[in-house]
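Chemist: 3D model of this:
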Amino acid sequence: MSNNKVVLSDTDALSSTPSAVFEALQHPLRREVVCYLTVHECPISLAEMVESMFVCEKASSDDRRRTGIDLHHNHLPKLMDYGFIVYDTETNTVERTCDISVLEKSLSLASRHS
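Modeler: Okay, here's the model as predicted:
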């Protein structure tokens, strides 16, 4: 994984681009990923993250596989575009790029306006 992280400050993530925060966190899966990254050590494998997301649910292996594919192709790249995460497609690992407090504030802002 590259050491060239885009680090979001409170100003970047919240003040100057609130519409970007809403767009980035519009989908429930993206909110779940960001929430997950606030409480787990990074980097984390995509497979481990998907398994953890379904730990309390009776999801089939097909559901888990589809979620992993959806995250890989759609949601993780979008979160990366907005600077919330780095997703290494070679190792399939995810890492947050900003402080946990910024992620929590972003989630709070998005939930108040959804």
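
Chemist: From now on I want contacts and neighbour counts done on CA atoms only, so please keep to that.
Modeler: OK.

Chemist: shouldn't R64 be in contact with V50?
Modeler: Yes - checked against C-alpha atoms under 8 Å, the pair R64 and V50 is within contact range at 6.6 Å.

Chemist: From D12, how far out is the residue lying closest to E95 once chain neighbours are set aside?
Modeler: Residue nearest to E95 in three dimensions, not counting chain neighbours: P43, with 4.5 Å by C-alpha to C-alpha, 6 or more residues apart in numbering. According to C-alpha to C-alpha, to the nearest Å, P43 and D12 sit 22 Å apart.

Chemist: please give me the structure for this one as well, since I'd like to look at both together:
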Amino acid sequence: MKYGDDMTPQARTPDDTDTGTDEIPSTTLFAMFANERRQQILAYLIRRPGDVLLGDLAEYIAINEGNATQEWYERICTDLYHSHLPQMRDCGLVTYDLETEAISLSVERGVLSPYLELTTNV
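Modeler: Predicted coordinates for the structure are as follows:
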């Protein structure tokens, strides 16, 4: 049983079970893992302690996708900045500092690892 801010019991819903965290429903986690690029982002972040820089993440993805050209790198940076990172930040998976371009996980690595294993071979 979980409790609200006023400590009254609240029933759990199917959406907030099995993730190891009450903050991110399992359906949201599966939606985040449904995209291959987000799988790569999470795989990279799980393997790195602390913050990573947007440029380093984009370089990893470009190499992983087999197209490490400057043009592809810039496209990935744009895609991460405007699409994937905001979605992942809004659901509580990552934090992203716009000034320093530092990205970090907002949840325990152990919570994400089983989902990553189910969805990818990254």
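
Chemist: quick one: TM-score?
Modeler: After superposition, the two chains reach a TM-score of 0.77 (TM-score structural alignment, normalised by the length of structure 1), with 101 aligned residues with a C-alpha RMSD of 2.1 Å.

Chemist: follow-up on the earlier one: list the contacts for the aligned partner of the residue nearest to E95 of structure 1 in structure 2?
Modeler: When structure 2 is aligned by TM-score structural alignment, the residue opposite P43 of structure 1 is D51. Neighbour list for D51 of structure 2: A102, I103, S104 [criterion: C-alpha atoms under 8 Å, 6 or more residues apart in numbering].

Chemist: Please verify my assumption that the second one contacts L54.
Modeler: Yes - using C-alpha under 8 Å, I103 of structure 2 is in contact with L54, at 6.8 Å.

Chemist: Mind jotting down where the helices sit in structure 1?
Modeler: Counting by DSSP state H, structure 1 has helices at residues 10, 18-24, 28-39, 46-53, 61-70, 76-81, 100-112.

Chemist: Select, out of those helices, the one closest to Y87 of structure 1.
Modeler: Among these, the nearest to Y87 of structure 1 by C-alpha to C-alpha is helix 76-81 (6.6 Å).

Chemist: how big is the offset of that closest one relative to structure 2?
Modeler: Superposed on structure 2, helix 76-81 of structure 1 shows a mean distance to its aligned partners of 0.7 Å (mean C-alpha distance after the TM-score superposition for structure 1).

Chemist: For that helix, grab the matching residue range in structure 2.
Modeler: Going by TM-score structural alignment: helix 76-81 of structure 1 matches residues 85-90.

Chemist: Can you report how many residues lie near V21 of structure 1?
Modeler: Per other C-alpha atoms under 10 Å, the neighbour tally for V21 of structure 1 reads 22.

Chemist: contacting residues for it?
Modeler: So V21 of structure 1 contacts A13, L14, Y82, S106, A110 (C-alpha under 8 Å, 6+ apart).

Chemist: thinking again about what came up before, TSV for the helices of structure 1, including distance to D88 of structure 1?
Modeler: TSV is the format used below for these (distance: least, C-alpha to C-alpha, whole Å):
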stretch	distance to D88 of structure 1
helix 10	24
helix 18-24	18
helix 28-39	15
helix 46-53	10
helix 61-70	14
helix 76-81	10
helix 100-112	20
